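Q: pasting the sequence and the predicted coordinates here, then a few questions.
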Amino acid sequence: MASIKMNYVSAADIFRKLSSSTKDTELYRAVKEFGRLLKTHFLLHYMNDLDLRQRIEKQLNKVELGQSLSRSIFHGRGKRLYVGAKEDIERVLLCSTILQNIVIAWNYLYLSDYLLSIGDSEQRQAVADGISEGSVISWEHINMLGTYDIDHLEGPVFLASLQQMRNLKLRHSGQKE
């Protein structure tokens, strides 16, 4: 690693040598030990830093929430994708991803509309801070087994225009005005 850092050899050369050799070479064992050092350093930092642990846990919770949404959308056949043609599997996964994105986009639009309806700037900021601390991945308000007929909608669903939503200026938590 010092050779790479000091530009004596490129990382590509190291990887080329690693890929063409067996796992019992000194270079392979050295890179493996270096990886263990990095992992140990991270684990010690992780155990010592409460803020880091909380940030990682928050991100893991968001990932799990996204996976739960995926399972909720993919409700057919006991939430299992059985073997089929590759194209069919890809189509199912793509449709599931599109539906997840629709749910998230709907939530963003709804929350933007709600924020724009709040007249008091301090209250608006408090709601925005609450939204930023949480997640827009929510689907309890959506009937996953229902039939949707959007042909009979009368007028726009949201009160705010797209331009108004784009112009919505909020400060981030901790940011001074």
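A: Structure's in. What do you need?

Q: rest of the way, CA atoms for contacts and neighbours
A: Fine.

Q: helix or strand next in line after the helix ranked longest in the chain, which one?
A: The helix that spans the most residues within the chain, counting by DSSP state H, is helix 86-117. Per DSSP states H and E, the first helix or strand lying C-terminal to helix 86-117 is helix 121-133.

Q: packing partners for that following helix?
A: helix 86-117 (3 or more CA pairs under 8 Å, 6 or more residues apart in numbering; DSSP states H and E).

Q: by how many degrees do the helix it packs on and helix 121-133 diverge?
A: Interaxial angle of helix 86-117 relative to helix 121-133 (axes from the mean of the first three to the mean of the last three CA atoms, to 10 degrees): 160 degrees.

Q: quick one: buried residues of helix 86-117?
A: By neighbour count on 16 or more other CA atoms under 10 Å, the buried set for helix 86-117 is 96, 99-100, 103-104, 107-113, 115-116.

Q: related to what we said a few turns ago, show me how far the longest helix of the chain is from its chain's centre.
A: Mean-position distance between helix 86-117 and its chain equals 13 Å (CA atoms, centre = their mean, to the nearest Å).

Q: next, the one to line up against it:
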Amino acid sequence: MLRKLGTHNRKSLLYQAFRELGRVQRTLFLLKYMSSAGIRQNINAQTTKVEAFNEFLDWVSFGGPMVKSGDPVEQEKQLKYATLVANTVMLSNVADLTDVLTAMIHDGHTVTAELASRLSPYSRDHIRRFGRFVLDMDQIPKPLNPAPIPFPTST
């Protein structure tokens, strides 16, 4: 069966059957999508998250979203390096946001899961993209001490 599918022969009855099955699946999904506001909201939210990450990744890539080489290996390296930098910035942002939320709770403020869900690891207002950076390799940063945020439970 795999060999028949691997030939990409459009005249094959098996190919035609699977193509029709795919069309039925796509139609069923579109009908569910159109009839359910919840599904549309979920898909839109996930799409927005991906777009926000891609925009953040472009911002982190100092030259913008341009690819400087036609070599696939160099393109992959550029993407991996940019993703590494983006993930590092996001980790720092999440650690800082967690510290702030924990301090707010200790100060007596109510911090809900809904409030925390509206925060984004893609904030960049506090980041200096250009300029002089001095790295002190002898200074050891404090270790990350992740702890769950005690959100109030509603009963």
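A: All right, it came through fine. What you see is a predicted model, and the numbers here were worked out from it, not measured in a lab.

Q: work out the TM-score between the chains.
A: Here the TM-score for the pair of chains, by TM-score structural alignment, normalised by the length of the second structure, is 0.82; 154 aligned residues with a CA RMSD of 2.8 Å.

Q: to which residue of the second structure is residue 63 of the first structure aligned?
A: Using TM-score structural alignment, the equivalent of residue 63 of the first structure in the second structure is residue 50.

Q: and for residue 75 of the first structure?
A: In the second structure, residue 75 of the first structure lines up with residue 62, judged by TM-score structural alignment.

Q: swap in residue 92 of the first structure?
A: Using TM-score structural alignment, the equivalent of residue 92 of the first structure in the second structure is residue 78.

Q: in space, what's closest to its match - neighbours in sequence excluded?
A: residue 67 (8.0 Å; CA to CA, 6 or more residues apart in numbering).

Q: and for that neighbour, the neighbour number?
A: For residue 67 of the second structure, the count of nearby residues is 13 (other CA atoms under 10 Å).

Q: residue 161 of the first structure too?
A: Neighbour count for residue 161 of the first structure, taken as other CA under 10 Å: 14.

Q: if I look at it, how far off is residue 40 of the first structure?
A: Relative to residue 40 of the first structure, residue 161 of the first structure is positioned 51 Å away (CA to CA, to the nearest Å).

Q: ok, residue 61 of the first structure next?
A: 24 Å.

Q: and what of residue 172 of the first structure?
A: Distance, residue 172 of the first structure to residue 40 of the first structure, by CA to CA: 34 Å.

Q: for residue 175 of the first structure, same thing?
A: Distance, residue 175 of the first structure to residue 40 of the first structure, using CA to CA: 35 Å.

Q: again with residue 102 of the first structure
A: In terms of CA to CA, residue 102 of the first structure sits 41 Å off from residue 40 of the first structure.

Q: and residue 153 of the first structure, by the same measure?
A: Taking CA to CA, one finds residue 153 of the first structure at 58 Å from residue 40 of the first structure.

Q: more neighbours: which of those two?
A: For residue 153 of the first structure versus residue 40, the count of surrounding residues by other CA under 10 Å is larger for residue 40: 12 against 8.

Q: quick check: the counterpart of that one in the second structure vs residue 33 of the second structure, distance?
A: In the second structure, the residue matched to residue 40 of the first structure (TM-score structural alignment) is residue 27. Here the criterion is CA to CA. By it, residue 27 of the second structure lies 10 Å from residue 33 of the second structure.
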